[in-house]
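>>> Starting from these lines, generate the structure:
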Amino acid sequence: MTIQNATTTPMSMQLMTGAVDRLATQETTIQGEVSSGVLSDSYAGLGDQRYAALSLQPQITEVAAWTSNITSAQNTLSVTQTAMSRITTIATNLQTSLTSLAGTTSASTVTAVALQARQDLTQLASLLNTQSGTEYVFAGNDSTSAPVADPSTIASGTFFQTVAASVATVGTNGAATTEAATVTAASDNGPSASVFSASLSTDATSASALGRSLTVGNQQHVGVGLVATAGGAASATSTGSPIRDLMRALAVVGSLDQADSSSTGFTTLVQDTTTQMTAVSAGLGLEVTSLGQTQNNLTSQTASLGEMSDALVKQLGAVKDSDPASLSTQLTATQNQLQASYSLIADMKGMSLAAYL
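The predicted structure follows:
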């Protein structure tokens, strides 16, 4: 509609066309709200309610980030649990093999058990390089670095050869001396001796502080994955790390075919390793239980965050979302007013002085 110049348009016509312009703008605004489903596409358009919207939106974003972290953590924990299940199976099989040696010193039996232990040691090293996406689940906070540099050479590298050399002399040096030497070899964090990455080549207690965590709530953090070399205090028969102790035991058993199986030292070494494996299995079991508990806690946290998100979204909707029924009524009323105004203006344009006489 074209509005005439104020100098030639009667005052009543100017007022009428101004009212029509405002009604047309109102109609466009209402139609926009109907189409978008929100009262305004900007916070400024919400009036005093913009402060509530500005407060709620960051909270919704934060909850979404926590939920995303939980999803990531659950994926990592699931992958870690699968790897740990296979590692505990290796430990169980080793205990079975050691039991089979208790009643015989047959060369063929010793050879078979030693071969299996070497194969399991290689498998263990490969499992420690398990990844969830691009992250190594046993690497702690250095999750982009492989925990074990080269799993394929672990049964022939410095660590294994050092253990094998000690086991080979068990017949003359005795079990106690041999065990002490193998614990030292398994605990060696030197760059040429350790099978682990530089960040993981530390004592078990220090390694426990290298865990990776994600934020899953307000001041709530959860550990994801495991640190391969983590554990507690070392002792004369333990590195302090269940996984390192399992590696040591596998290396010891994997070297038994180089020892004098008829010696007292051999028998004692097998008995002591069997006893030590009980503690290793218990330590691995605690890790598995801890992972499971964390997964259960995260499942509960996911439900809580879902309820929180729904509540926040509902509050934001009450501030930003338009009411379809109310808008429909407003739009109909506005369109009726516009139609009446158009008709009135058309009638006013057709009036002449004679119409007033």
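>>> alpha carbons only for contacts and neighbour counts from here, please
Noted.
>>> any chance you could map the helices in the stretch 201-350 of the chain?
For the stretch 201-350 of the chain, applying DSSP state H, counting those that start in this stretch gives helices covering 204-207, 242-254, 264-320, 324-349.
>>> Go through the first one and flag the buried ones.
What that stands for is helix 204-207. For helix 204-207, the neighbour count (16 or more other CA atoms under 10 Å) marks Ala204, Thr205, Ala207 as buried.
>>> mind putting the helices of the stretch 201-350 of the chain in TSV, distance to Ser68 included?
Formatted as TSV, the helices of the stretch 201-350 of the chain follow (distance: least, CA to CA, whole Å):
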stretch	distance to Ser68
helix 204-207	27
helix 242-254	30
helix 264-320	10
helix 324-349	33
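>>> most neighbours per residue, which of these?
Mean neighbours per residue, mean count of other CA atoms under 10 Å, is largest over the helices of the stretch 201-350 of the chain for helix 242-254, with a mean of 26.
>>> want to put them side by side, so please do this one too:
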Amino acid sequence: MDALSRLNADAALLRARMDILSRQASSGRKTDRLGDLPHEAPQLVNLTNDMARREVYGRAIDQGTTSITVTQASLQRLKDIASAFRSEVAMRLDAKDPAALAVFQERARVAAVEVGNLLNTQVSGEYLFGGSDLTHPPVPNPQALMSSGMATSIATAIGGLNNSNASAVAAATLTAAQNTTAGNSPFSAFLEDPAGGANEARRSVPAADHQLVAYGVPANRNAVAQSMGETTGSWARDLLRGLFSVAALGPAQAQFGQGFGDLATRLREGFASAESALSEEMGALGNVARHLESTKTRHQDISDILQRQITAITDVDMATTLTQLQGTRTALEASYRVTSSLGELTLSKFLR
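Coordinates of the predicted model:
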């Protein structure tokens, strides 16, 4: 190969090098093709996949946290209702004040409908208290709760109250509230089905590899709370039982002062049980929310480390790249000048 050919070949290499450096200076990346990094490619793929997986977990945690926040707000309102009827209504039920009874009855009817609507709370079109049945309301007809089988059975039991059977009446209302059969339960057939929602695991969020964090609260049964005292075992059933009972207590029952007072005490205990269990549910959800937040923070911290490792593989040092680009440009210009000079060289000029 003669000198001119060698210069042209060197210039071609310099141009190719300059093109690469120009792209790197423009994008800040070594290359946009994984095949250009044969030795680092496996590590880069692993790092990228790990980071993407943590981003997915982060989004899932965000969605779960949103659901928890709304669930807690609903539980707080349900607790407020239980607290109000324990402290303001059940304590003031007085057989000698029929006018107040009428007010409490109406208040209980309104509260029962509100409880049904709260248990039908949705986030992004999904029912929070419906278990895995996200598209159907856990309480199919909140407006008709007072005519449900549970409410009717409880009203019938209370209709038989006298001065000596308050315990039996309370037990009958408890049995009615625990009845899960179709036509009696105010909850959806799915939630009451032993082969469906009655025994299914709670809704969970995938927070990390092999880690599902449960946060769901079914409408018809406790999530983690242990109901105590005068209870059906479910704060929702306890609350509805109490409201249906207050709504059924009228002048006919008020004439039995002893029985009325004994039943009012039992109702107060039921509301207290619901209130306590709701506090426990909210506390447990608060712990879950904090755990998810710390898990998300850990994912973000690790993702930051992964990003730095990815950057070390894919990105260029801009100062070095610009210096190399300028040096390559200078060398290429010099090559062009030498090639041009050789092209103008004649024998007579060479012999001078």
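>>> TM value for the aligned chains?
For this chain pair, the superposition-based TM-score is 0.91 by TM-score structural alignment, normalised by the length of structure 2; 345 aligned residues with a CA RMSD of 2.2 Å.
>>> picking up where we left off before, can you tell me which of the buried residues of helix 204-207 of structure 1 comes closest to Asn69 of structure 1?
Checking the buried residues of helix 204-207 of structure 1 against Asn69 of structure 1 with CA to CA, the nearest one is Ala207 at 23.5 Å.
>>> can you list contacts of stretch 21-32 of structure 1?
Leu327, Gln330, Leu331, Thr334, Gln335, Gln337, Leu338 (CA atoms under 8 Å, 6 or more residues apart in numbering).
>>> Kindly apply the preceding question to stretch 169-176 of structure 2 instead.
With CA under 8 Å, 6+ apart, stretch 169-176 of structure 2 has contacts from 150, 153-154, 157-158, 160-161, 184, 231-232, 241, 245, 263, 266.
>>> same thing but at 7 Å, please
Met150, Ser153, Ile154, Ala157, Ile158, Leu161, Thr232, Arg241, Leu263 (CA atoms under 7 Å, 6 or more residues apart in numbering).
>>> Distance to Asp209 of structure 2 for those - can I get that in CSV?
Shown next, in CSV, are the contacts of stretch 169-176 of structure 2 (distance: CA to CA, whole Å):
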residue, distance to Asp209 of structure 2
Met150, 44
Ser153, 48
Ile154, 48
Ala157, 52
Ile158, 53
Leu161, 57
Thr232, 37
Arg241, 42
Leu263, 52
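>>> Show me which pair in the residues you listed is furthest apart.
Within those, two members stand farthest from each other by CA to CA: Leu161 and Thr232, at 20.3 Å.
>>> Distance of His221 of structure 1 relative to Asn69 of structure 1?
The gap separating His221 of structure 1 from Asn69 of structure 1 is 10 Å, by CA to CA, to the nearest Å.
>>> which one of those two has more residues nearby?
Higher neighbour count among His221 of structure 1 and Asn69: Asn69, with 19 against 15, using other CA atoms under 10 Å.
>>> What lines up with that one in structure 2?
Residue pairing (TM-score structural alignment): Asn69 of structure 1 is matched to Ala60 of structure 2.
>>> Also Thr144 of structure 1?
With TM-score structural alignment as the matching criterion, the partner of Thr144 of structure 1 in structure 2 is Thr135.
>>> quick revisit: what is in contact with His221 and Asn69 of structure 1 at once?
Common neighbours of His221 of structure 1 and Asn69, counting by CA under 7 Å, 6+ apart, are Leu214, Thr215.
>>> Excluding chain neighbours, what is closest to Gly159 of structure 2?
Gln253 (7.1 Å; CA to CA, 6 or more residues apart in numbering).
>>> quick one: what's aligned to that neighbour in structure 1?
Using TM-score structural alignment as the criterion, Gln253 of structure 2 maps onto Asp260 of structure 1.
>>> Isn't that match up against Asn173?
No. With contact defined as CA atoms under 7 Å, Asp260 of structure 1 does not reach Asn173; the gap is 11.4 Å.
>>> I'd like the buried residues of helix 204-207 of structure 1 as a markdown table, with distance to Ser100 of structure 1 appended.
Shown next, in a markdown table, are the buried residues of helix 204-207 of structure 1 (distance: CA to CA, whole Å):
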| residue | distance to Ser100 of structure 1 |
| --- | --- |
| Ala204 | 31 |
| Thr205 | 34 |
| Ala207 | 34 |
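>>> Name all residues that make contact with the spatially most central residue of structure 2.
Centre of structure 2 computed as the mean C-alpha position; nearest residue by CA atoms, centre = their mean is Gly64, 1.3 Å away. Going by CA under 7 Å, 6+ apart, Gly64 of structure 2 touches Val205.
>>> cool, and Val34 of structure 1?
Taking CA under 7 Å, 6+ apart, one finds Pro324, Leu327 in contact with Val34 of structure 1.
>>> Report the buried members of the contacts of stretch 169-176 of structure 2.
The neighbour count (16+ other CA under 10 Å) marks Met150, Ser153, Ile154, Ala157, Ile158, Leu161, Thr232, Arg241, Leu263 as buried among the contacts of stretch 169-176 of structure 2.
>>> from these, which single one is nearest Asn49 of structure 2?
Thr232 (48.8 Å).
>>> Would you mind finding the match for that closest one in structure 1?
So, by TM-score structural alignment, Thr232 of structure 2 is matched to Thr239.
>>> Please enumerate the helices of the stretch 1-150 of structure 2.
Assigned by DSSP H, counting those that start in this stretch, the stretch 1-150 of structure 2 shows helices spanning 3-27, 41-84, 98-119, 149-159.
>>> which of those is buried the deepest?
Mean neighbour counts for those (mean count of other CA under 10 Å) peak at helix 149-159, with a mean of 22.
>>> What range does the helix or strand following that helix cover in structure 1?
Next along the chain after helix 149-159 of structure 2, taking DSSP states H and E as the criterion, comes helix 166-178. Aligned using TM-score structural alignment, helix 166-178 of structure 2 spans residues 175-187 in structure 1.
>>> would you list the helices of the stretch 1-150 of structure 2 in JSON lines and tack on distance to Asp304 of structure 2?
JSON lines is the format used below for these (distance: least, CA to CA, whole Å):
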{"stretch": "helix 3-27", "distance to Asp304 of structure 2": "21"}
{"stretch": "helix 41-84", "distance to Asp304 of structure 2": "9"}
{"stretch": "helix 98-119", "distance to Asp304 of structure 2": "40"}
{"stretch": "helix 149-159", "distance to Asp304 of structure 2": "55"}
